[in-house]
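Student: sequence plus predicted model, see below.
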Amino acid sequence: MPSACTPMAANDLPDDLVELGYVAEAHGIRGWLKVQPHAADGAVLLGAGRWWLRRPGERDAYVVEIARSREHSGSIVAQPKGIEGRDAAEALKGLQVWVPRSAFPVPQEDEFYWVDLIGAQVTNLQGEALGKVSGLLDNGAHAVLRVTYPATDRRGAPQDAERLIPFVAQYVHEVDTAGGRIVVDWGRDY
């Protein structure tokens, strides 16, 4: 690991780290990184002056200060301070890029970060519980809520089932991220 990457033990990391992408490769010969963001909009990565890099499956991380960054062909290229040369940048290939949720820009009205929706309880207009948001999908036209709920299989054994609910104004009537609650116009039997 390059010496410019400060190691941090898991218990010293910020509590609100969110994985936003991964180091795909070195960019150029001067130590720049090419990062593939998980979201189409890399604004959070571009605005963060510090990234936490972590190997997949590990709890400890390395901190790097970002001198400059910009969008480049659907990815983000960044120059970490102290990373000199292509070999040092290549040593970071495959690491996940994390940023604290507290560093995210404040979203506009009626805009939400996906990370803030995961775990929210979903109910319909009739007050029936539909489950909990376990993730989101992007189908190209709009986001889709993945809502899991307890069910049973054909033999009566417990299992999780999933509802897919389009995250569009036609179906989503209220989003309370602080309260962890989403109200939708969706039937239990859909």
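Tutor: The structure has been received and is ready for your questions.
Student: going forward, measure contacts and count neighbours with C-alpha atoms only.
Tutor: Will do.
Student: show me the helices in this protein, by range?
Tutor: Secondary structure of the chain by DSSP state H: the helices cover 43-47, 86-90, 114-117.
Student: which of those helices sits most buried?
Tutor: helix 86-90 (a mean of 19; mean count of other C-alpha atoms under 10 Å).
Student: what are the contacting residues of that one?
Tutor: 1-2, 25-33, 83 (C-alpha atoms under 8 Å, 6 or more residues apart in numbering).
Student: hold the first one in mind and look at this next one:
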Amino acid sequence: MAEMICIGAIAGAFGVHGEVRLKSFTATPEDIASYAPLTTEDGTRAFEITLTGQTKNGFTARLSGVATKEQADALRGARLYVPRDRLPGLPDDEFYHADLIGLEVFDTGGTALGRVRAVLNHGASDLLEIEMPGQSATVLLPFTRQAVPTVDLTAGRIIADPPEGLF
């Protein structure tokens, strides 16, 4: 099976006629419907999507096969996936979050700093959450060209030049 990438999540029911609140993780949020059919993580359900409106932090949408509020409520929290090959290619300096998670992080001297646990964005820019070896604490590294000059997906590593005192 092709690698599956999460591009959205169902936040719950909207109204009483089977619509859902939909969060989009795509670069242009309203493009989520164009990637349909979207499947659940286990691949047992697939949905065509029709966006019907906007809500705070997302959209309202109709999903194929969902006609009642109860059916929509049952999907709360479901993440929606597409095969990797259905996503568009990216320019050299852009990456899918899924490609960064799990990469080893080294400093410019070759010392291992940790592994990317997650990619976060709290409004200003992306942050790489780095798990440090042998520690439960994580470090948030700004995902900027200055702090992360090299991302080598082929080798599965990131070369970082973190701000002084971060690690």
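Tutor: Structure received. This structure is a prediction, so every number in the text was calculated from the model and none was measured.
Student: on that earlier part again, quick one: closest of the helices of the first structure to residue 75 of the first structure.
Tutor: Ranking those by proximity to residue 75 of the first structure (C-alpha to C-alpha) places helix 43-47 first, at 10.4 Å.
Student: would CSV of the helices of the first structure with distance to residue 21 of the first structure be doable?
Tutor: Below are the helices of the first structure laid out as CSV (distance: least, C-alpha to C-alpha, whole Å):
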stretch, distance to residue 21 of the first structure
helix 43-47, 9
helix 86-90, 16
helix 114-117, 13
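Student: so which of those gets nearest residue 181 of the first structure?
Tutor: Per C-alpha to C-alpha, nearest to residue 181 of the first structure of the helices of the first structure: helix 114-117, 8.4 Å.
Student: that closest one: average distance to aligned residues in the second structure?
Tutor: When the second structure is superposed, helix 114-117 of the first structure averages 0.8 Å from its matched positions, counting by mean C-alpha distance after the TM-score superposition for the first structure.
Student: in stretch 28-43 of the first structure, what's buried?
Tutor: Neighbour counts using 16 or more other C-alpha atoms under 10 Å place 31-37, 42 of stretch 28-43 of the first structure among the buried residues.
Student: check the residues you listed and tell me the two furthest apart.
Tutor: Using C-alpha to C-alpha, the two most remote members of these are 31 and 42, lying 20.1 Å apart.
Student: how many other residues sit next to residue 160 of the first structure?
Tutor: Neighbours of residue 160 of the first structure under the rule other C-alpha atoms under 10 Å: 12.
Student: once you drop chain neighbours, what's closest to it?
Tutor: Using C-alpha to C-alpha, 6 or more residues apart in numbering and skipping residues adjacent in sequence, the residue nearest residue 160 of the first structure is residue 150, 4.7 Å away.
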